[in-house]
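Undergrad: How does the following fold in three dimensions:
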Amino acid sequence: MVPLGVAFGVFVTHSGLDWWWASAFSALIYAGSFEFLLVGLTTALVPLTTVALTAFLVNIRHVFYALSFPLHRVQRLLGKAYGTFGLTDEAYALTTSEQARSWSGRRILCLQAFLHVYWAGSATAGALLGSLIPDSVTGLDFALTALFTVLALDAVGARRGDLSTPALALVSALAARLLLPGQLLPVAFALFSAGLLARHFAARRKPRHA
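TA: The predicted structure follows:
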């Protein structure tokens, strides 16, 4: 999270925004992939409806995370609120592992708080150091894309028998590119989500053979 946060901070300042935008985005929004998108949306002055729709589609996966995230171990209402806010991909992966089955609510919240500090602190450091990095250095906005590409390849390798999911993702992206290239990401997310839901309900309706 630290090198990715630094890359985000540098990306913010190289996009023409003041350094403190990196601190505000990382501390208050705290949604890595959407934050990278939000920089472009902010500099392009897109309508708030587009920002809201993009945020919804990018972060809708957290609705499914909440089904198995161990929030019930957190006792206080304030702690539950922060646990919900701090539910990131990394926090979910760590707290739902086999080793985390015995973790207390306090340990879960501490983990989320440390991840939050790592992200916000490194983003701020990257923004402050952004002026020292020449504008000729390009590709920082691709850092998150590269990370998710590696994660996707690892996921495909771990589930070699499931080729339908990456195929559906590829078809969704290509269809979005052809239909609405200016809104590729939200359209691709919508098509992919609809495809997953259709596949889920189709599998449930299949008759089971004895």
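
Undergrad: Going by C-alpha atoms from here, please, whenever you check contacts or count neighbours.
TA: Will do.

Undergrad: which residues sit in contact with the residue most central in space within the chain?
TA: Geometric centre of the chain, nearest residue: residue 33, 4.3 Å, by Cα atoms, centre = their mean. Contacts for residue 33 (Cα atoms under 8 Å, 6 or more residues apart in numbering) come out as 58, 144.

Undergrad: State the distance from it to residue 142.
TA: 11 Å (Cα to Cα, to the nearest Å).

Undergrad: just residue 8 next, same as before
TA: Distance from residue 8 to residue 142, by Cα to Cα: 10 Å.

Undergrad: More neighbours: which of these two?
TA: residue 8 (32 against 13; other Cα atoms under 10 Å).

Undergrad: who's in contact with the helix or strand hosting that one?
TA: Using DSSP states H and E, residue 8 sits within helix 2-14. Identification of contacts with helix 2-14 by Cα under 8 Å, 6+ apart yields 18-19, 21-22, 36, 39, 118-131, 133, 135, 140-141, 143-144.

Undergrad: Just after it, pick out the following helix or strand.
TA: Helix 2-14 is succeeded, C-terminally, by helix 20-24 (DSSP H and E).

Undergrad: ok, the closest residue to residue 165 other than its chain neighbours to residue 164 distance?
TA: Closest residue to residue 165 apart from its sequence neighbours, by Cα to Cα, 6 or more residues apart in numbering: residue 196 at 8.0 Å. Relative to residue 164, residue 196 is positioned 10 Å away (Cα to Cα).

Undergrad: Comparing the two, which residue is more hemmed in?
TA: residue 196 (16 against 11).

Undergrad: Could you say which helix or strand holds the more buried one?
TA: Short version, using DSSP H and E: residue 196 is in helix 184-205.

Undergrad: how far out from the middle of the chain is that helix?
TA: 18 Å (Cα atoms, centre = their mean, to the nearest Å).

Undergrad: Would you mind listing the buried residues in it?
TA: Using 16 or more other Cα atoms under 10 Å as the test for burial, helix 184-205 gives 184, 185, 186, 187, 188, 189, 190, 191, 192, 193, 195, 196.

Undergrad: Please generate a structure for the following sequence too, so the two can be compared:
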Amino acid sequence: MGTVAAAVADASVIPVQAPASAPGRRADIAAALRDSASVGLGLVPLGLAFGVVATHAGLPWWCAVLFTSLIYAGSLEFLLVPLVVAAVPLATVALTAFLVNVRHVFYSLSFPLHRVNGRLAKAYSTFAMTDEAYALSTADSARDWPGRRIVWLQVLLQLYWVLGATVGALLSTLIPGGLNGLDFAMTALFTVLALDALRDRRGDLPTPVLAVLSALIARWLFPGQFLLAAFVVFTAGLMVRRLVAGVAARGSADA
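TA: Take a look at the predicted model:
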């Protein structure tokens, strides 16, 4: 009996992780809604444009819903429309997808996936790691975000994209396919995200300077693989910068 009592006493002090409360979930959803609202204003018209492009290319309207739900890769989806219509070989589609989305390999180095709990949540968070989700969840203001808030942010961003594409596909007959300026909408959205990141890290001037230099070097040396080359040069520059800072810190500590 004494052994049983001791075991019960020990078990009573083992911390048990309580499930998230409903108010906590509602607070995370409300916060994610606020976080995603500004970017959603850009994703919805982009989704509209994709729905129009897909249906005007001859695809049925539900293909726009399928692409945005299962592929969910923004610029890649626009590129896939003519590839699907032309019935290009699967190997070409795979190579195109790799070259367009290889930047996500670099995103994974600093995306806060470790805060997301649960296999299903981690799997979805990995799938939905878009440029917009990465920019918002890796900002300095997002350092204390719990995993649920990050996942809800990603869910809402995809909902904006799917909703826009669905409406654009269903109303494609009412929307002209040659609207001027739609091709610049995604560039404008990425520019705004970059400006927000610069404003969030005002004291970190070397990073944007290094990014611009990496882009210029890649554009000059590898114009055919500009994006991939720019990411490689930028990552190498960050590693060198980290090593130099570490050596300098050790030198100051020894002194």
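
Undergrad: thinking again about what came up before, once aligned, what mean separation remains between the helix or strand harbouring the residue nearest to the centre of structure 1 and structure 2?
TA: If you go by DSSP H and E, residue 33 of structure 1 is part of helix 32-43. Compared with structure 2 after the fit, helix 32-43 of structure 1 shows a mean deviation of 5.3 Å (mean Cα distance after the TM-score superposition for structure 1).

Undergrad: If you count contacts, what does the helix or strand just after that helix end up packed against?
TA: On the C-terminal side of helix 32-43 of structure 1, the closest following helix or strand by DSSP H and E is helix 48-59. Where contact means 3 or more Cα pairs under 8 Å, 6 or more residues apart in numbering; DSSP states H and E, helix 48-59 of structure 1 is packed against helix 32-43, helix 184-205.

Undergrad: The first one vs helix 2-14, what angle?
TA: Using axes from the mean of the first three to the mean of the last three Cα atoms, to 10 degrees, the interaxial angle of helix 32-43 of structure 1 with respect to helix 2-14 works out to 0 degrees.

Undergrad: do the last one as well
TA: Between the axis of helix 184-205 of structure 1 and that of helix 2-14 there is an angle of 140 degrees, by the same axes, to 10 degrees.

Undergrad: Show me what counts as buried in the helix holding residue 33 of structure 1.
TA: 32, 34, 35, 36, 37, 38, 39, 41.

Undergrad: Not counting its neighbours along the chain, what's nearest the third one?
TA: Read it as residue 35 of structure 1. residue 25 (6.5 Å).

Undergrad: Does that neighbour touch residue 36 like I think?
TA: No - using Cα atoms under 8 Å, residue 25 of structure 1 makes no contact with residue 36, being 9.4 Å away.

Undergrad: okay, now the aligned partner of residue 164 of structure 2 in structure 1: neighbour count?
TA: Structural alignment (TM-score structural alignment) places residue 164 of structure 2 against residue 122 in structure 1. By the criterion of other Cα under 10 Å, residue 122 of structure 1 has 24 neighbours.

Undergrad: Show me what the helix or strand encompassing residue 122 of structure 1 is packed up against.
TA: Using DSSP H and E, residue 122 of structure 1 sits in helix 105-129. Counting contacts by 3+ Cα pairs under 8 Å, 6+ apart, helix 105-129 of structure 1 packs against helix 2-14, helix 20-24, helix 77-85, helix 89-95.

Undergrad: among these, which is the most enclosed?
TA: Compared across those, helix 2-14 shows the largest average neighbour count, a mean of 24 (mean count of other Cα atoms under 10 Å).

Undergrad: Return the distance of that one from the chain's centre.
TA: 15 Å.

Undergrad: how about residue 214 of structure 2, what's its match in structure 1?
TA: Under TM-score structural alignment, residue 214 of structure 2 pairs with residue 172 in structure 1.

Undergrad: for residue 123 of structure 2, same thing?
TA: In structure 1, residue 123 of structure 2 lands on residue 81 (TM-score structural alignment).

Undergrad: Could you pull up the residues touching its match?
TA: So residue 81 of structure 1 contacts nothing (Cα under 8 Å, 6+ apart).

Undergrad: Ok, the one 5 residues further on next?
TA: Residues touching residue 86 of structure 1, when contacts are defined by Cα under 8 Å, 6+ apart, comprise 30, 112, 113, 116.

Undergrad: The helices and strands packed on helix 105-129 of structure 1: which one's closest to residue 69 of structure 1?
TA: helix 89-95 (6.6 Å; Cα to Cα).

Undergrad: who does the closest one touch, helix- and strand-wise?
TA: Contacting helix 89-95 of structure 1 under the criterion 3+ Cα pairs under 8 Å, 6+ apart are the following elements: helix 105-129.

Undergrad: How far does the helix it packs on sit from its chain's centre?
TA: With Cα atoms, centre = their mean, you get 15 Å for helix 105-129 of structure 1.

Undergrad: swap in stretch 162-182 of structure 2?
TA: 23 Å.

Undergrad: And residue 163 of structure 1, what's its match in structure 2?
TA: Using TM-score structural alignment, residue 163 of structure 1 pairs with residue 205 in structure 2.

Undergrad: Tabulate the contacts of residue 86 of structure 1 (CSV), appending neighbour count.
TA: Formatted as CSV, the contacts of residue 86 of structure 1 follow (neighbours: other Cα atoms under 10 Å):
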residue, neighbour count
30, 19
112, 24
113, 16
116, 20
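
Undergrad: Closest one to residue 168 of structure 1 out of these, please.
TA: residue 30 (28.3 Å).

Undergrad: Show the contacting residues for that closest one.
TA: Contacts of residue 30 of structure 1 (Cα under 8 Å, 6+ apart): 86, 116, 120.

Undergrad: Now check structure 2 for the residue matching it.
TA: Match for residue 30 of structure 1 (TM-score structural alignment): residue 72.
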